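A.B. asks: sharing a model that was predicted from the sequence below.
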Amino acid sequence: TAFLNGTLEEEIYMAQPEGFKVPGKEHLVCKLLRSLYGLKQAPHVWYLTLSAFLESLGFHKLIKDRCVFMRTTNGLTCYIAVYVDDL
């Protein structure tokens, strides 16, 4: 999904998932390196990743609506509207 594999800006830890627990080390936790679906920060991480990519292509966010990106090239204007994980 769109929310997988986004780079996290802060440290997040989670309990070991079922089937992953090592006998005698059940008290240890896992440090997340990438965003997971269902994680509270996942939509924001996805938006930051998408924004950086679109800006690298020459798009910029509209001042009045930060979910609409615009690029004008050779007199032609292209708009991209972002809604959750749809473009």
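C.D. replies: Arrived safely. Residues are numbered from 1 along each chain as shown.
A.B. asks: going forward, measure contacts between C-alpha atoms and count neighbours the same way
C.D. replies: Will do.
A.B. asks: so who does L33 touch?
C.D. replies: By C-alpha atoms under 8 Å, 6 or more residues apart in numbering, the contact list for L33 reads T7, L8, E11.
A.B. asks: tell me which element it falls in.
C.D. replies: Element membership for L33, per DSSP states H and E: strand 29-34.
A.B. asks: another one to put next to it:
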Amino acid sequence: MSSIRKLAGYQAISLNEAFRLLIAGRGDPDLMPMRARKGLCSILRGFGYRETFMIKSGSDEGQLMWVRNPWPIDVASVRSGKTETYERF
């Protein structure tokens, strides 16, 4: 349940954000061991995320992100106004 609360409001999340949010990782997630990276990706897939290229609205630069369908718990984040909008790249 703790991980669900941490991911609430993150329909789109970068691996870097997930690394910091879920496992309190520090530094560059690109430098983490491959086994740890695969584990983190497996966790994200388990929560319904899939890898896709996204672009932040109003930006020219795309990035690889993990995206999922909305969860009911996301409503609180939307109501608080703490949202960023992304589109498929």
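C.D. replies: Great, that's in hand. Computed from a predicted structure; not experimentally measured.
A.B. asks: superposing both, give me the TM-score.
C.D. replies: Aligned and superposed, the two chains score 0.31 in TM-score terms (TM-score structural alignment, normalised by the length of the first structure); 38 aligned residues with a C-alpha RMSD of 3.6 Å.
A.B. asks: report the buried members of the contacts of L33 of the first structure.
C.D. replies: A residue is treated as buried here by neighbour count (16 or more other C-alpha atoms under 10 Å); on that basis the buried members of the contacts of L33 of the first structure are T7, L8.
A.B. asks: tell me what the strand ranked longest in the first structure is packed against?
C.D. replies: For the first structure, the strand that runs over the most residues, judged by DSSP state E, is strand 7-15. With contacts defined as 3 or more C-alpha pairs under 8 Å, 6 or more residues apart in numbering; DSSP states H and E, the packing partners of strand 7-15 of the first structure are strand 29-34.
A.B. asks: returning to what we had before: just the angle between the strand holding L33 of the first structure and strand 7-15, please?
C.D. replies: Counting by axes from the mean of the first three to the mean of the last three C-alpha atoms, to 10 degrees, strand 29-34 of the first structure lies at 160 degrees to strand 7-15.
A.B. asks: ok, then the element right after strand 29-34 of the first structure?
C.D. replies: Using DSSP H and E, the helix or strand that directly follows strand 29-34 of the first structure along the chain is helix 42-56.
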